[in-house]
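Colleague: everything below, folded, please.
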Amino acid sequence: MTESGEPRRGRGRPRRDAVEDGPGARERILLAARSEFGERGYDRASVRGIAKRAKVDPSLVHHYFASKEGVFEAAMEVNIAPAMDIPQLFLADAQTDIGERLTRFVFGIWEHALTREPLLAMVRSAVNNETAAAIFRRMITRRVLKRVTPALSGPDAELRVELAVAQLVGTAMLRYLIKLEPVASADVDELIAQLAPVVQYHLTGTPPTPRTQNA
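Modeller: This is a model prediction of the structure:
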């Protein structure tokens, strides 16, 4: 007990006023975490730095997320979820043009500045830190592999989904993170036209149709 008669808080537990630190405290922490991880990367970011940005006690970060790993995973979930939230309609008819629809969906998110910047911030951390990479792998497994694989027919469905994801994520990293030319400045519709048949092949086993040159 404290001198005021209140129970003494244990190590790592926030003060009562910290837990009730105004409406939207959890959301402020996630927003601050996105900025902290984006600017400093996973290794250099800290719970104290996130708390300072969010204007909360560091114990409140631990209260909601337990650890730096926990707040990173939650921030990544918020920022990357839209890019992995594959419409159920795609999966209901997975054999029909899913390659083009999925490719267009993914690049539609990457092309939008409001969603691209948070994605890049999280992916940079995943590339440079094994803990962050493990979280990224878990998210891909949970949100993509376990959802798409059951919708496919034929053998090695999980491997085929991984290969399709590799095409999309790899091209996105070359275009938006590494900025390798000519991929970085190519017209997005041209990229989709080139990638979609390959993604379709991985997912359904349908060989890509050769593109004809205009006369």
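Colleague: hey, let's count contacts and neighbours off CA atoms from now on
Modeller: OK.
Colleague: so Asp21 makes contact with Val56?
Modeller: Yes: with contact defined as C-alpha atoms under 8 Å, Asp21 reaches Val56; the gap is 7.1 Å.
Colleague: leaving out chain neighbours, which residue sits closest to Glu39?
Modeller: Closest residue to Glu39 apart from its sequence neighbours, by C-alpha to C-alpha, 6 or more residues apart in numbering: Ala121 at 7.5 Å.
Colleague: hang on, the one you found packs against Ala33?
Modeller: No: in this structure Ala121 lies outside contact range of Ala33 using C-alpha under 8 Å: 10.6 Å.
Colleague: just the element for the residue most central in space within the chain, please.
Modeller: Centroid check for the chain by C-alpha atoms, centre = their mean gives Ile80 as the closest residue, at 2.6 Å. According to DSSP states H and E, Ile80 maps onto helix 68-84.
Colleague: got the contact list for that helix?
Modeller: With C-alpha atoms under 8 Å, 6 or more residues apart in numbering as the test, helix 68-84 has contacts from 30-31, 33-34, 37, 42, 46-47, 61, 65, 106, 109-110, 115, 118-119, 122, 131-132, 135-136, 139-140, 143-144.
Colleague: so which of those belong to helices?
Modeller: Among the contacts of helix 68-84, the residues falling in helices (DSSP state H) are 30-31, 33-34, 37, 42, 47, 61, 65, 106, 109-110, 115, 118-119, 122, 131-132, 135-136, 139-140.
Colleague: for Arg104, see how far away the closest residue to Arg175 other than its chain neighbours is.
Modeller: Spatial nearest neighbour of Arg175, excluding adjacent residues (C-alpha to C-alpha, 6+ apart): Ala184 at 4.1 Å. Distance, Ala184 to Arg104, by C-alpha to C-alpha, to the nearest Å: 16 Å.
Colleague: next, the second sequence, to be compared with the first:
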Amino acid sequence: MPTSAPQPPARRRGGRRGGDADTRGDILRAAREHFAQGYEATSVRAVARAADVDPSLIVQFFGGKDGLFKAVLDEAVQPDEGVGRVLADDGGTDLGQRLAAYFFGMWEDPARRHPFQAMLVSAASNEAAATVLREFVRGEVIARIGAMIEGDDAELRAELAGSQLIGAALVRYVYRIPPLCDAPLSDVVGRVGRAVQSHLAG
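Modeller: The predicted model follows:
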């Protein structure tokens, strides 16, 4: 008795891909491009369309828009590989310089700059983005720095150091106010690094 020809596997509804090995990376790449246009202008559905996946897959992977935004920040800042590595190499008196060199090096990379830039701009007017920013900076940056220094005011000094870095980045890369936006990178790293070190040393 003749057998029927094998049928191709059914596609997902709408022809979208499932969660294969590259899907998470494709979602993050699409999200990075959308968040570069601003937090409020980005939606889970728009990112899903760009990544050719079902929106439910983004919820499954990241929990929603806030989780997706944090994942993009994690990818941009790389707290374990970047901040963690800088702090692990405990050089004491040059920690501020190394933090500044890493931080401004991140901003000099356009692929990493855009999501972080969008976060800082969006946090000024959007409470959801501000919440993600606070949790990310406190958990992934301030807490790590605070654990490396001593004193009753270690957390405050760590926050001051982080504020020094973020404030300088806002002026240089977001608002582009001269002369800071035109100053040589090495000069900015040196000056901000010394200020950061003064906070860390108390």
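Colleague: mind checking the TM-score on these two?
Modeller: Comparison of the two superposed chains (TM-score structural alignment, normalised by the length of structure 2) gives a TM-score of 0.82, and 190 aligned residues with a C-alpha RMSD of 2.5 Å.
Colleague: residue in structure 2 matching the residue nearest to the centre of structure 1?
Modeller: Alignment note (TM-score structural alignment): Ile80 of structure 1 maps to Val77 of structure 2.
Colleague: okay, buried residues for stretch 159-178 of structure 1 please.
Modeller: For stretch 159-178 of structure 1, burial by neighbour count (16 or more other C-alpha atoms under 10 Å) applies to 160-165, 167-168, 171-173, 175-176.
Colleague: turn the residues you listed into a markdown table, columns for distance to Gln88 of structure 1 and secondary structure.
Modeller: Converted to a markdown table, the buried residues of stretch 159-178 of structure 1 look like this (distance: C-alpha to C-alpha, whole Å; DSSP: H, G, I helix; E, B strand; the rest coil):
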| residue | distance to Gln88 of structure 1 | secondary structure |
| --- | --- | --- |
| Arg160 | 19 | helix |
| Val161 | 16 | helix |
| Glu162 | 19 | helix |
| Leu163 | 20 | helix |
| Ala164 | 17 | helix |
| Val165 | 17 | helix |
| Gln167 | 21 | helix |
| Leu168 | 19 | helix |
| Thr171 | 24 | helix |
| Ala172 | 23 | helix |
| Met173 | 25 | helix |
| Arg175 | 27 | helix |
| Tyr176 | 27 | helix |
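Colleague: who's more crowded, Asp21 and Val56 of structure 1?
Modeller: Remark: of Asp21 of structure 1 and Val56, Val56 carries more neighbours, 20 against 15, as counted by other C-alpha atoms under 10 Å.
Colleague: contact partners for the more buried one?
Modeller: Per C-alpha under 8 Å, 6+ apart, neighbours of Val56 of structure 1: 18, 21, 25, 29.
Colleague: weed out the non-buried ones from those residues.
Modeller: Buried by 16+ other C-alpha under 10 Å: 18, 25, 29, out of these.
Colleague: residue in structure 2 matching the second one?
Modeller: Spelled out, that is Ala25 of structure 1. In structure 2, the residue paired with Ala25 of structure 1 according to TM-score structural alignment is Thr23.
Colleague: quickly find the element holding whichever residue in structure 1 pairs up with Leu99 of structure 2.
Modeller: Mapped onto structure 1 by TM-score structural alignment, Leu99 of structure 2 lines up with Leu102. Using DSSP H and E, Leu102 of structure 1 sits within helix 98-111.
Colleague: ok so, going back, dump the residue contacts of the match of Leu99 of structure 2.
Modeller: So Leu102 of structure 1 contacts 86, 90, 196 (C-alpha under 8 Å, 6+ apart).
Colleague: count of residues packed around the closest residue in space to Leu185 of structure 2 that isn't next to it in sequence?
Modeller: Distance criterion C-alpha to C-alpha, 6+ apart; nearest residue to Leu185 of structure 2, sequence neighbours excluded, is Phe104 at 7.9 Å. Residues within reach of Phe104 of structure 2, counting by other C-alpha under 10 Å, total 22.
Colleague: isn't Phe104 of structure 2 right up against Ala169?
Modeller: Yes: if you go by C-alpha under 8 Å, Phe104 of structure 2 and Ala169 touch, sitting 7.4 Å apart.
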